[in-house]
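S.K.: below are the sequence and a predicted model; questions follow.
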Amino acid sequence: MPERLLDLVWSEMFEVYNFDEAIKRDGFVDVSAKQFHSLNYEPRKNTKIDHKVNQPKIFKDGGYSLLTRGFDTWRIGSFEIFQKLPTWKFPGDEVKDMSWPSYIETINPYEITGEPGALNAAHAAGIVEDFLGQEQVLTVSGRMRTPSFEFVVDDKLTGKSQIQVSGAQIEIDGGFEGRTPFGGNAGSPFTIFEVKNHISPDFVTRQLFYPLATWKQILPEKNIRTVFMTFANEIFDLFEYSFDQNDYSSATLVQHKRYSINLRKPKSSEIAELAQKILREAPKSPPKGIPFPQADDFGKVMDMLTFIAQEPRTNEELAVEYPLTARQTFQYYPDACQYLGLIEDGINEYGQKVRQATKLGKSITKMSYRDSTLKLAELILRIPPILDAYLNLMKTGELPSVESIARDFSKSPHAIKAKDEKPLSQSTIERRSRTIRAWVKWLENVAA
């Protein structure tokens, strides 16, 4: 697996400027945009690290992280800068389904793309108002600079570290003003939203804390609230966090609610009928040159398809967007999409290798939740080892074990290497059997 460009950039930065030595001596080191430019690197691109798994290898190895101090200054230290999110789950009874206003025609709730689109749809459908408990007006969005402020952050070496910030660039996806004082605070609320249009296991706390510190200075009488929102697989997850005064690491989850818009789930009987229909057809042969799926989280498969369908993506773009390991980002999850016929390899206008959506993949992203789920279920069930495991579930009422799936899968013509079609090793068979089981579980859980 080739190294990411981000890994190479930071490895050279550490070597040229002796960052390790400075951190060992002082507990931290400050990095300037000038240092990036002197090595012909773009500072903004190489300091945008939104998830823990996206960190450069040298940061992971040393236990380091990066905090922004100014427009062109960053600090490396052993800081705890990420906030873990609850594990994403497929929609159940906890999801509140909102009706789409019939008079709104400029937004299609079934074709929401991008973070602004997700937030606009959430606002239009009444999700923002329902979550915050009162009518809201969108008043702020876009980039701005922070004033000067200080805070403390948890430090694995010293316990706490003091950080000074001045003139750092922040970007607010949306700021909403309400009228009624909330939570015992005399001031009316102003709520800052950070939005991601993909499943996230965590986020860098700075995306909420810096805007919070900024607007506390601008509007000291307001009750400033902060919300992290994700939109993935037609589900809006909203998380409200509160912070202690000037403590970056004090994030406390106040509330978490889930929403959908006009969501209709397929029935279990519809998926079972699909399986019986496919059983009567000739079995599908393995696609040439594409490895059997090894991507346990089918939600991320769907999520990645949506991202790639927006426009062709390079490996670097996938690495920035997805909080996965390098192999999962560059290989396993895109390969799973490709195995299903949803994406393909391509070359963009700059001669770069990209992953791009097929006609089938694009069409699925434009379907309703029910129709897209049924189509994906059909594609999955056309893979014989998965069909067999699903039929076993239907017959016994119990999800087959990885061991029993592996026994059957090892005899399948699908249990071969993509490159030379030689048999898979036992360890690989077991890993791919876990994926089979996970996808069958998705088929079981995704229906009403």
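M.R.: Perfect, I can see it now.
S.K.: every contact and neighbour count from this point should use C-alpha atoms.
M.R.: Will do.
S.K.: wait, residue 302 touches residue 233, no?
M.R.: Yes. The criterion here is Cα atoms under 8 Å, and residue 302 meets it with residue 233 at 6.8 Å.
S.K.: quick one: the residue of the chain most remote from its centre from residue 405, how far?
M.R.: Residue farthest from the centre of the chain, counting by Cα atoms, centre = their mean, is residue 280 at 37.8 Å. Distance of residue 280 to residue 405, computed by Cα to Cα, to the nearest Å: 21 Å.
S.K.: next one for the comparison:
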Amino acid sequence: MEKIDVSQAWQKLLDKYSILEEIHEKGIYKIKSSQIKEVKEPRLMAKWDSSEQLPSSLKKNKINILPDSRSSYVLSDFLLYKDLPPLTEHIKNISTITLPDLETIDVDNITSEANAINVLQISGILEDFLELEPEDLLYETFDGRMSSGVFSFFVATDRGILRQVDVNKAQVEIDGGFESKNYVVILEAKNVLHEDFHVRQLYYPYRLWEGKVKKPIKLIFSIYTNKIFRLMEYRFREKENYSSIELVKVKNYSLEDTTISIEEIQKINLSIKPDDIISDTMSESSVPFVQADNFERIISLLENMNESSMTGEDIENLMQFTSRQKDYYFNAGKYLGLFEKFTEGGFIRYRLTNLGRKVYHDNYKNRQLLLVKLILSHQIFRKLFEETINNGQIPDRQRVIELELEYNVCSKSVASRRSSTVISWLKWIFNLPNL
């Protein structure tokens, strides 16, 4: 089997089996694992938890894939992903939870989804989120890989047509399954922040257990990042409609003090000495001006890079980035002094700088304030921050572009794209205060 990337592998299959033509004529193409294996291992070719990592050969043709058994999949212009709600209010509604004094749980180093689930259990976060009575105990009763059973459902497509999919014992993987007096709870846990998620991760487990139990099922999607547990409850309005998913509620929890005031942020700005302000002029800077809109994802990458250095491929697989996105987010971290490249054994690798490790090990409040200082140490961000304080609102895109060109931080051709990053970082800063 020749070494080709996933996008090239799918292009070979699209061409060999006239998949696009059959989808256009019949709506669906069913493909066997053995066919996929002709070009690459199926496990590498058929599972993307975020739409960002979809291979370009499928994405440009608006094709998505679902498993319908242990040895086959269906392809169509399915709409399979659900955008995660924005983090714009993520600090203001946090309930602080205190853990028991346990030696085997390091709350400053929750590095895996399994660790995050352990903390959700012992802290009482799940019980609080589910609004269980104190006497209503929650027991973890199932997890891991299992068979989906047999069921059918409808799913929306890009062409606006509901397509039927028949599933016969596909593989399902559940991060955490719980039962209380009144509910069965299915938990999908992540410790990396993405823009969206594959609804299959909740829908297939839901259909499996809905057919087995009499109690109502609660579906929880949990993300642990930047020392915050973010829990989202979802439901399906119609059992047999994959696309009927809707968000019920969101609540956020922290194990630390998260109180930050605008006065503390202003104090950080005033603490930056004039000699420490960085101009970012293209002729002087060795780092491209920022183009990474989601600041929380920079933090998520920092947290996951703390364990060890990573290859570019490691980052792309972990964060569900394209190669271009990986460069954008690495360069954004480098711009702040958090990330660096080095060569080992003739290969380029990525790691945290000493400053990056300091940010990682700081508590929640100090981490956020240090990140604010790193941003405001750059001339353009400092100027726009002060304009926001004075005017009571974040400057618009035109004003940002004007300053980008005035300070010569990027070329005119990319100024508009870069301005969206500048605005999103300013919004991140001004969303921190919660007093």
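M.R.: Here it is on my side, so go on. Computed from a predicted model, the values in this text were never measured in an experiment.
S.K.: what lies in contact with stretch 148-168 of structure 2?
M.R.: 27, 62, 67-69, 74, 76-80, 169-172, 204-205, 207-208, 240-243 (Cα atoms under 8 Å, 6 or more residues apart in numbering).
S.K.: hmm, try it at 10 Å
M.R.: Applying Cα atoms under 10 Å, 6 or more residues apart in numbering, the external contacts of stretch 148-168 of structure 2 come out as 27-28, 62-64, 66-74, 76-80, 147, 169-173, 203-209, 211, 238-244.
S.K.: what's the counterpart of residue 120 of structure 2 in structure 1?
M.R.: Structural alignment (TM-score structural alignment) places residue 120 of structure 2 against residue 122 in structure 1.
S.K.: need the nearest residue in space to residue 325 of structure 2, chain neighbours excluded.
M.R.: residue 292 (7.8 Å; Cα to Cα, 6 or more residues apart in numbering).
S.K.: the one you found contacts residue 330, correct?
M.R.: Yes. Using Cα atoms under 10 Å, residue 292 of structure 2 makes contact with residue 330 at a distance of 9.0 Å.
S.K.: need the overlap of contacts for those two.
M.R.: With Cα under 10 Å, 6+ apart as the test, residue 292 of structure 2 and residue 330 both reach residue 298.
S.K.: biggest helix in structure 2, by residue count?
M.R.: helix 412-431 (DSSP state H).
S.K.: the stretch 51-200 of structure 2: helices as residue ranges?
M.R.: 56-59, 113-123, 125-130, 200-210 (DSSP state H, counting those that start in this stretch).
S.K.: quick one, which of these is nearest to residue 351 of structure 2?
M.R.: Nearest of the helices of the stretch 51-200 of structure 2 to residue 351 of structure 2, taken as Cα to Cα: helix 113-123 at 21.4 Å.
S.K.: in terms of secondary structure, what does the closest one contact?
M.R.: In terms of contacts (3 or more Cα pairs under 10 Å, 6 or more residues apart in numbering; DSSP states H and E), helix 113-123 of structure 2 is packed against helix 125-130, strand 171-179, strand 184-190, strand 217-225, strand 228-236.
S.K.: recalculate using a threshold of 8 Å.
M.R.: strand 184-190 (3 or more Cα pairs under 8 Å, 6 or more residues apart in numbering; DSSP states H and E).
S.K.: matching residues in structure 1 for the strand it packs on?
M.R.: Taking TM-score structural alignment, strand 184-190 of structure 2 hits residues 190-196 over in structure 1.
S.K.: counterpart of residue 238 of structure 1 over in structure 2?
M.R.: Using TM-score structural alignment, residue 238 of structure 1 pairs with residue 231 in structure 2.
S.K.: how about the contacts made by that match?
M.R.: Listed by Cα under 8 Å, 6+ apart, the contact set of residue 231 of structure 2 reads 129, 220, 221, 222, 223, 250, 251, 252.
S.K.: so what's it closest to, chain neighbours aside?
M.R.: Closest residue to residue 231 of structure 2 apart from its sequence neighbours, by Cα to Cα, 6+ apart: residue 222 at 4.6 Å.
S.K.: surely the one you found touches residue 230?
M.R.: Yes. With contact defined as Cα under 8 Å, residue 222 of structure 2 counts as touching residue 230 (5.7 Å).
S.K.: contacts only, for residue 399 of structure 1.
M.R.: 389, 392, 393, 437, 440, 441.
S.K.: could those residues be laid out in TSV, adding neighbour count and distance to residue 324 of structure 1?
M.R.: What follows is those, written out as TSV (neighbours: other Cα atoms under 10 Å; distance: Cα to Cα, whole Å):
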residue	neighbour count	distance to residue 324 of structure 1
389	25	27
392	15	31
393	16	30
437	22	20
440	25	22
441	17	21
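S.K.: alignment lookup: the residue nearest to residue 231 of structure 2 to structure 1.
M.R.: In structure 1, residue 222 of structure 2 lines up with residue 229, judged by TM-score structural alignment.
S.K.: before we move on, what about residue 308 of structure 2?
M.R.: Checking TM-score structural alignment: residue 308 of structure 2 goes with residue 311.
S.K.: any idea how far apart the tips of stretch 236-245 of structure 2 sit?
M.R.: End to end - Cα to Cα - stretch 236-245 of structure 2 spans 4 Å.
S.K.: and for stretch 176-194 of structure 1?
M.R.: Length of stretch 176-194 of structure 1, first residue to last, Cα to Cα: 12 Å.
S.K.: how about residue 434 of structure 1: what's its closest non-neighbour residue?
M.R.: Among residues not flanking residue 434 of structure 1 along the chain, residue 402 sits closest, at 5.7 Å (Cα to Cα, 6+ apart).
S.K.: burial of the one you found, as a residue count?
M.R.: Close neighbours of residue 402 of structure 1, defined as other Cα atoms under 10 Å, add up to 18.
S.K.: likewise for residue 97 of structure 2?
M.R.: 16.
S.K.: ok, it - contacts?
M.R.: 123, 124, 125, 253, 254, 255, 256.
S.K.: now these in JSON lines, with distance to residue 358 of structure 2 and neighbour count?
M.R.: What follows is those, written out as JSON lines (distance: Cα to Cα, whole Å; neighbours: other Cα atoms under 10 Å):
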{"residue": "123", "distance to residue 358 of structure 2": "27", "neighbour count": "16"}
{"residue": "124", "distance to residue 358 of structure 2": "30", "neighbour count": "16"}
{"residue": "125", "distance to residue 358 of structure 2": "28", "neighbour count": "23"}
{"residue": "253", "distance to residue 358 of structure 2": "23", "neighbour count": "23"}
{"residue": "254", "distance to residue 358 of structure 2": "20", "neighbour count": "20"}
{"residue": "255", "distance to residue 358 of structure 2": "19", "neighbour count": "20"}
{"residue": "256", "distance to residue 358 of structure 2": "17", "neighbour count": "17"}
